[in-house]
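> everything below, folded, please.
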Amino acid sequence: MTAAQADLQIDRPSVADGAALWRIAKDSKALDLNSSYSYLLWCRDFAATSAVARDEHGEPVGFITGYVRPDSPGTLLVWQVAVDEAHRGRGLAAALLDGLATRAVAEHGVTTVETTITPGNTASERLFTSFAERRGARLEREVLFDAGLFPDGPHDPEVLYRIGPLSQ
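All right, here's what the predicted structure looks like:
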C-alpha cells in the first residue's frame, strides 16, 4: 500500500454507499452508467463480492462491483471499477482489485477473475494486465459480445479478459 493509500480503508459496500457509487460511476464519464436503483441493489445483494474504498471521513472514493458467476462458481466477474477523480493515479484501483480478489479466493474459492473491456480503454487494459502479472496468472482475451449484439445503438465490442488460476 502506498502512502497515498494509507488513509484509505477498503471494505464491503453497504446500501448507504449506493448513491455515492452511482455518482462516482457517473462522474467517471467512462463507464456505462446503470440506474441509481441498480447500485443500491448491488450494494445489498453483491456486497460480499464487491469492494469500496473510503477516505479518512468514511466517504466512498472508489469501488469495484463483482459477482460470482452462477454457472461457474470459481469465477469472479468484475462488473465495474471506478475511482473518484481526486483519488486517481495513486494505485487505488489496483489495491481494490487485489483486495477483492484475495477476499474472493479465501471466502468463495474463486480461482479465476473475468471482466470485459472495450478496445481502447487503456486504463482498464493496464489494470487487469498488471493484476495478472502480479498474480503470476495466465491472461486470455476473446470477444465476448460483438458490437452488433447491442440493441441500443453503436457500442464497441466487449472483450473478455479471463485471468487465472489464482491462488492465495
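
> switch to C-alpha atoms for all contacts and neighbour counts from now on
Will do.

> could you pull out the helices for this structure?
In the chain, the helices defined using DSSP state H lie at 18-28, 36-45, 92-108, 122-135.

> adding distance to residue 80 and mean neighbour count, write the ones you listed out as a markdown table.
As requested, those are arranged in a markdown table below (distance: least, Cα to Cα, whole Å; neighbours: other Cα atoms under 10 Å):
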| stretch | distance to residue 80 | mean neighbour count |
| --- | --- | --- |
| helix 18-28 | 8 | 19 |
| helix 36-45 | 11 | 18 |
| helix 92-108 | 11 | 19 |
| helix 122-135 | 10 | 15 |
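
> of all the ones you listed, which one is nearest residue 158?
Proximity of those to residue 158 was assessed by Cα to Cα; the nearest stretch is helix 122-135, lying at 12.0 Å.

> in terms of secondary structure, what does that closest one contact?
Judged by 3 or more Cα pairs under 8 Å, 6 or more residues apart in numbering; DSSP states H and E, the packing partners of helix 122-135 are helix 92-108, strand 138-145, strand 158-164.

> also this sequence, please, to line up against the first:
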Amino acid sequence: MKESNVLDLNSSYLYLLLAKDFAETCVVAELSGKIVGFVTGYHPPARPEVLFLWQIGILPSMQGCGLGKRLVTSFLHSPGAQGATLLETTVAPSNAASRALFLAIARQLGVECRISPCFSASQFPESGHEDEELYRIGPLP
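Modelled structure (predicted):
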C-alpha cells in the first residue's frame, strides 16, 4: 500500500501471490468497498509455531483510530494462525507507530515482547534502509 508512506514497496505480483498462497494469514480492512488497511504474514517453514507478520499497512486517513490493533487481532484469530505460539515481526527503530502497536498487542495479550537485532542496515541492497529489530511476542494464549 504505497499510500501508507512507510512500507517498502513491493510488486503487485507479490501481493497477488500472498493473497493466493497465504490467504489464511492475510487480513484486509475495507471501508465502502475500498481497502483501507491490510496485514500479510505466514508461518516460517522451519518454525511452524511462529506466525510472522510481514507487513501491516493502513491509509493515513485511517491511522490513529485503532485499526492497526484490530487488524493484528484479526490476524491472530485468522484460520492460518491456529497452532501458533509466537508472533514475530520486524520493525525499524524510527517507526514509532509500529513499535507502540506491537508493545500494546503484547500488553493486551498479557505476554512478553522481546526485542532483538534482526537485520542490519548494511544487509539491505538499497542505501538508506534502517536496521530492523525482531519483535517476539508470546507465548500466545
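
> can you give me the TM-score here?
Once superposed, chain against chain, the TM-score is 0.94 (TM-score structural alignment, normalised by the length of the second structure); 141 aligned residues with a Cα RMSD of 1.4 Å.

> ok so, going back, same list (the helices of the first structure) but as TSV, adding distance to residue 63 of the first structure.
Formatted as TSV, the entries for the helices of the first structure read as follows, by distance: least, Cα to Cα, whole Å:
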stretch	distance to residue 63 of the first structure
helix 18-28	7
helix 36-45	11
helix 92-108	7
helix 122-135	14
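
> ok, now how distant is the corresponding residue of the first structure for residue 40 of the second structure from residue 148 of the first structure?
Pairing criterion TM-score structural alignment: the partner of residue 40 of the second structure within the first structure is identified as residue 65. To residue 148 of the first structure, residue 65 of the first structure is 26 Å away according to Cα to Cα, to the nearest Å.

> same question for residue 125 of the first structure.
Between residue 125 of the first structure and residue 148 of the first structure the distance, using Cα to Cα, works out to 22 Å.

> hang on, the earlier thing: need the helices and strands packed on helix 122-135 of the first structure in JSON lines (columns: distance to residue 59 of the first structure).
Supplementary listing: these in JSON lines, determined by distance: least, Cα to Cα, whole Å:
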{"stretch": "helix 92-108", "distance to residue 59 of the first structure": "15"}
{"stretch": "strand 138-145", "distance to residue 59 of the first structure": "33"}
{"stretch": "strand 158-164", "distance to residue 59 of the first structure": "30"}
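
> nearest to residue 83 of the first structure, of those?
Between residue 83 of the first structure and these, the shortest separation by Cα to Cα is 6.7 Å, and it involves helix 92-108.

> now that closest one and helix 122-135, what's the angle there?
Per axes from the mean of the first three to the mean of the last three Cα atoms, to 10 degrees, the angle that helix 92-108 of the first structure makes with helix 122-135 is 50 degrees.

> just checking, what packs against helix 92-108 of the first structure?
strand 51-54, strand 60-68, strand 75-83, helix 122-135.

> nearest to residue 9 of the first structure among those would be which one?
Between residue 9 of the first structure and those, the shortest gap by Cα to Cα is with strand 51-54, which sits at 5.1 Å.

> and that closest one, how far from the second structure on average?
Between strand 51-54 of the first structure and its aligned partner residues in the second structure, the average distance after superposition works out to 0.7 Å, using mean Cα distance after the TM-score superposition for the first structure.

> any idea how far that strand is from the chain center?
For strand 51-54 of the first structure, the separation from the chain centroid amounts to 11 Å (computed by Cα atoms, centre = their mean, to the nearest Å).

> what range in the second structure matches that strand?
Correspondence between strand 51-54 of the first structure and the second structure is established over residues 27-30, with TM-score structural alignment as the criterion.
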